[in-house]
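Asks: what shape does this take:
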Amino acid sequence: MLFSRHEGEFHEAASALKVQCRLSLDEPPSLEEVVREYHSVCSARQQMGLPPAVVEMEDSILIAAMARRGDLVEDGLRLAGELGAVWPKARLPLGWTSADLWLEGLTMKAADPDSLSMVVSGQVVKHKLDKVQEFSAGEGPVR
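Replies: Got it, this is the predicted structure:
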């Protein structure tokens, strides 16, 4: 039966993931660690000549904005400006007009954390995630 191997394979898969993951899986990473890892991945993709990490860059900034971490938002916008200036236009998403317009729109979204929070709340409802428990580092469920 397929499920008879699940217990062993589950632990093997978890161990492999733990080795590959750059963030700790033993305890929840901090917001700063998550955002910094996004930034690291975005920069690395640029250096390796991979497609621009537009969505990842946006996520890093908007996550920080929703958490009202202006320092991380500023760091993200600075990196986004640097990367946006060197990303090859041919590899950018369809409809991309310019790095300046993208940054301007991203800055406007980041300036409105209440709207970002409403988007997240809507997605929680849409995907029926209201029963998922949040954890705080070193503690049990927050809810």
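
Asks: CA only for contacts and neighbour counts going forward, please
Replies: Will do.

Asks: buried stuff in the strand or helix carrying Ser115?
Replies: If you go by DSSP states H and E, Ser115 is part of helix 113-126. The neighbour-count check on helix 113-126 (16 or more other Cα atoms under 10 Å) flags Pro113, Leu116, Ser117 as buried.

Asks: so what touches stretch 49-64?
Replies: If you take Cα atoms under 8 Å, 6 or more residues apart in numbering as the criterion, stretch 49-64 is touched by 31, 35, 38-39, 42, 45-46, 70, 72-73, 76-77, 80, 87, 91-92, 106, 109-110, 116.

Asks: give the ChimeraX command for selecting the buried subset of these.
Replies: To isolate the buried members of the contacts of stretch 49-64 in ChimeraX, using 16+ other Cα under 10 Å:
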select :35,38,39,42,46,72,73,76,77,80,87,92,106,109,110,116
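
Asks: this one next, for a side-by-side:
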Amino acid sequence: MHALTREFPVISLTLGHRLERSSGQPETVLFTRHENEFQDAVSALNAQCRLSLNEPPSLDEIVREYHSACSTRQEKGLPPAVLEMEDSILIAAVADRGDLVEAGIALAEDLAARWPKARLPLDWISTDAWLEGLTAKAGNLEALENIVSGQVVKHKLDNL
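Replies: Predicted coordinates for the structure are as follows:
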């Protein structure tokens, strides 16, 4: 996924999923493989992904997957998913889904209280400041719409 709700110079993807063998080890897929093997790998990846690769996922599914990924990172002791948490809230806000914004803010508050201070971004001031800023951004629909529109133009996505 790439949320268009923040100014960013390139398309960067989050919520990536790598094809895994049944053992849980990564599977390598070479372009030189026979077409049937390549198609089998595509089918296996589609079966493993929580979001469909065949049909566009709904906003609810996307936000739930962001929330799940943020919680999983916390549980595994990985770096805090600050940007992913922000993306989940801001895409819900620009879609005018107050219920998803509220759920996201509640999860952000819970996770931020458990994030180790040493692993937070260098510009982190405080949890309260982050939540207040995030809530303010989510509440400014016009500004979010302008950012999204600008990012669509900048990345030449208007035909999608």
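
Asks: on that earlier part again, which one of the buried residues of helix 113-126 of structure 1 is nearest Ala65 of structure 1?
Replies: Pro113 (5.7 Å; Cα to Cα).

Asks: quick revisit: make CSV out of the buried residues of helix 113-126 of structure 1 and add distance to Asp100 of structure 1.
Replies: Output for the buried residues of helix 113-126 of structure 1, formatted as CSV (distance: Cα to Cα, whole Å):
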residue, distance to Asp100 of structure 1
Pro113, 21
Leu116, 21
Ser117, 25
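
Asks: mean deviation, the helix holding Ser115 of structure 1 versus structure 2?
Replies: Average distance, helix 113-126 of structure 1 versus aligned residues of structure 2 after superposition (mean Cα distance after the TM-score superposition for structure 1): 0.9 Å.

Asks: what range in structure 2 does that helix sit on?
Replies: Mapped onto structure 2 using TM-score structural alignment, helix 113-126 of structure 1 covers residues 141-154.

Asks: any idea how far that stretch is from the chain center?
Replies: How far stretch 141-154 of structure 2 lies from its chain's middle: 18 Å, per Cα atoms, centre = their mean, to the nearest Å.

Asks: what residue of structure 2 matches up with Leu103 of structure 1?
Replies: Match for Leu103 of structure 1 (TM-score structural alignment): Leu131.

Asks: residue contacts, its match?
Replies: Contacts of Leu131 of structure 2 by Cα under 8 Å, 6+ apart are Ile105, Ala108, Glu109.

Asks: closest one of these to Val94 of structure 2?
Replies: Of those, the one sitting nearest to Val94 of structure 2 (Cα to Cα) turns out to be Ile105, at 14.6 Å.

Asks: and the closest one, what's its match in structure 1?
Replies: So Ile105 of structure 2 corresponds to Leu77, using TM-score structural alignment.

Asks: most distant residue from the middle of structure 2?
Replies: His34 (33.0 Å; Cα atoms, centre = their mean).

Asks: quick one: it from Ala41 of structure 2, how far?
Replies: According to Cα to Cα, to the nearest Å, His34 of structure 2 stands 11 Å off from Ala41 of structure 2.
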